[in-house]
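> pasting the sequence and the predicted model now:
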Amino acid sequence: MIKNITLGQYVQGNTLLHRADPRTKIILTFVLMIYFVIINSYIQFGLAVFFTVIVLAGTKVHISYVIKSIKPIFLIMMITGIINLIATKGTTALEIGFVRITYEGIGITVKMILRLSLIIINSSMITYTTTPITVTDALESLLAGLKRFRVPVHEVAMMVSLSIRFIPILVEETDKLMKAQASRGAEFDQGGIIKRAKGYIPLMIPLLAGAFRRAEELAMAMEARCYRGGEGRTRLKQLKYSKDDIKVSVLFLVFIICAIAVYLVTK
């Protein structure tokens, strides 16, 4: 399961969203996240799901990547959903012993799962369609105004980019450790949830040690290449807006207009 996590991976392509400026994608994704948080009706969720399907079809990212992107928080969503089902008061829909499930609890659970899934899938579109180094340049450009307040914008953007790039590396390292432990008789897929969780504990120390070792090697490599932050640095590829950004913005504007219309109708 670990090796199937796709968070932070770049999927090569030449679609409209791949060609768009990363600053445009970051800004529009941020607006989308706000929209996904404030929506509440099923019609609005339906519109959001329809828009997400259109985006996925446009990027030509395989559906398997989408499913894998949700896997890391699947257990969290299930636990949170069960808590909402049991703890929410209202009209009884099903009663089994002392457990009482209400219609209100079902509604909250469904909306919570939809909301989290939409946020994860759409935010993953940035990493699927944008290289990590381009994400760094985009973040540095968007946060450039904070330099007036002596905020180390380049260093912050670099840390975010390195964090994204380290995710697939740590996932691969975890998979190797699991295979090494399994060859010595460890069982990760046997027993209940608690037993499986305990099986991952022996992986923590070597995984953390490997992460610190990689971080130290990266720091030494950057120092060997005379890295001194963003002062005076140049870029091989300069970010610039193009017609593709206009097309993406127009499509997003159409979605926002439809979202406003749906809100006014369902209000």
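Ah, there it is. On a predicted model such as this, the values are computed, not experimentally measured, just so you know.

> alpha carbons only for contacts and neighbour counts from here, please
Fine.

> and residue 8, how many neighbours?
Residues within reach of residue 8, counting by other C-alpha atoms under 10 Å, total 23.

> same thing with residue 100?
Residue 100: 18 neighbours (other C-alpha under 10 Å).

> that one belongs to a helix, doesn't it?
No - counting by DSSP: H, G, I helix; E, B strand; the rest coil, residue 100 is not found in a helix; it is strand.

> wait, isn't it in contact with residue 86?
Yes - contact criterion C-alpha atoms under 8 Å: residue 100 and residue 86 qualify, at 6.1 Å.

> residue with max distance from the center of the chain?
The outermost residue of the chain relative to its centre, with distances by C-alpha atoms, centre = their mean, is residue 97 at 38.6 Å.

> and the helix or strand encompassing residue 115, which residues are buried?
Residue 115 is part of helix 103-129, with elements assigned from DSSP states H and E. Neighbour-count burial for helix 103-129, counted by 16 or more other C-alpha atoms under 10 Å, picks out 103-106, 108-109, 111-112, 114-129.

> second one coming, line it up with the first:
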Amino acid sequence: MSLFYNITIGQYYPGDSLLHRMDPRAKILAMPLVMASVLLAGGPVGYLAAGIPVLLALVLAGIPLGTYWRGMKLLWVVLLISPVLQSLTYPGEALWQWGMIHVSREGFTLGMQLFYRLSLLILSVMIVTMTTTPVNLTAAMERLLQPFKRFGLPTHELAMMMTIALRFVPSLLEEAEAIMKAQQARGGSISTGSFNRRLQASVALLVPLLAGSLRRADELAVAMEARCYRGDTGRTQLKQFKYRLPDIIVLGVLLTSAIAVAATRGQA
């Protein structure tokens, strides 16, 4: 099976769930609350309170769980290496030892906590991107940054750049897949051979990938200019956002969860 098969990072998953219908501004505002809960969590109660909103969002989004699993395919290495390094390097009571390799109980506990935090953060970001179209994300970020425009912040351009960067992730993965298949057809492979051969194959992958990225960026710029794109000068919004009762309820629940997590941390 291909390395980048069905990678879903940055892609929108069509649907009509509660999260799909939410105001995109509310989903963006929910992210800092979720992150605060996850980062402030301490103790079993705190971790449970931080994880329940994310798990509930997984159910309400109506997206198959296999889609999230495939979307995190490229991140599993980071998620697994982090707790392993924490277990091997943190001093404490020996949980397992073989020669010079020492796994401490405290390091293993901290590693599992790190794994849990990173998983929740990644899943929460995936839920937002998979239930919100790139167009709505751009418009929502621009609306939220609008108050900073009086200080000279280019809100429209900043929101556009972030959305384009997010949308380019699937395109870059597709192009990397095509380059890898072309190299394999010519007898080269990034997954087989000696270390030096794999390193050379990686360099041979990155160079055309960088060239392709620059080409895509140039084509996008030409296309935007051909459509008379001039930033937010004289532009009006096609879709007007309006907070509804479900948006307020979700934000209220997340705020309550963050306060509860902070309170449990203070008692720990």
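Arrived safely. For clarity, every value in this text was computed on a predicted model and none was experimentally measured.

> thinking again about what came up before, residues in structure 2 aligned with the helix holding residue 115 of structure 1?
Using TM-score structural alignment, helix 103-129 of structure 1 lines up with residues 105-131 of structure 2.

> overlap in contacts, residue 100 and residue 86 of structure 1.
Common contact partners of residue 100 of structure 1 and residue 86 (C-alpha atoms under 8 Å, 6 or more residues apart in numbering): none.

> related to what we said a few turns ago, now do the helix holding residue 115 of structure 1: distance to the chain's middle.
Taking C-alpha atoms, centre = their mean, to the nearest Å, the mean C-alpha location of helix 103-129 of structure 1 is offset from the chain mean by 11 Å.

> other SSEs contacting that helix?
With contacts defined as 3 or more C-alpha pairs under 8 Å, 6 or more residues apart in numbering; DSSP states H and E, the packing partners of helix 103-129 of structure 1 are helix 22-38, helix 42-59, helix 63-70, helix 74-87.

> can you find the partner of residue 88 of structure 2 in structure 1?
Aligned by TM-score structural alignment, residue 88 of structure 2 pairs with residue 86 of structure 1.

> so who does the nearest residue to its match once chain neighbours are set aside touch?
Leaving aside its chain neighbours, residue 86 of structure 1 sits nearest to residue 101 (5.6 Å; criterion: C-alpha to C-alpha, 6 or more residues apart in numbering). Shown in contact with residue 101 of structure 1 (C-alpha under 8 Å, 6+ apart): 85, 86, 88, 92, 93, 94, 95.

> separate out the buried members of these.
Among the contacts of residue 101 of structure 1, the ones that count as buried by 16+ other C-alpha under 10 Å are 85, 88.

> state the three-state secondary structure for the corresponding residue of structure 1 for residue 184 of structure 2.
Counting by TM-score structural alignment, residue 184 of structure 2 corresponds to residue 182 in structure 1. Assigned with three-state DSSP, residue 182 of structure 1 falls in the helix class.

> could you measure from the residue nearest to residue 182 of structure 1 when sequence neighbours are not counted over to residue 175 of structure 1?
In space, and not counting its chain neighbours, residue 182 of structure 1 is closest to residue 188: 7.8 Å by C-alpha to C-alpha, 6+ apart. Applying C-alpha to C-alpha, to the nearest Å, the value for residue 188 of structure 1 to residue 175 of structure 1 is 11 Å.

> before we move on, the earlier item: tell me who's in contact with the match of residue 88 of structure 2.
Listed by C-alpha under 8 Å, 6+ apart, the contact set of residue 86 of structure 1 reads 99, 100, 101, 102, 105.

> check residue 10 of structure 1 too.
127, 128, 129, 130, 131, 132.

> now which residue in structure 2 aligns to it?
In structure 2, the residue paired with residue 10 of structure 1 is residue 12, using TM-score structural alignment.

> just the element for that match, please.
Take DSSP H and E as the rule and residue 12 of structure 2 turns out to sit in neither a helix nor a strand.
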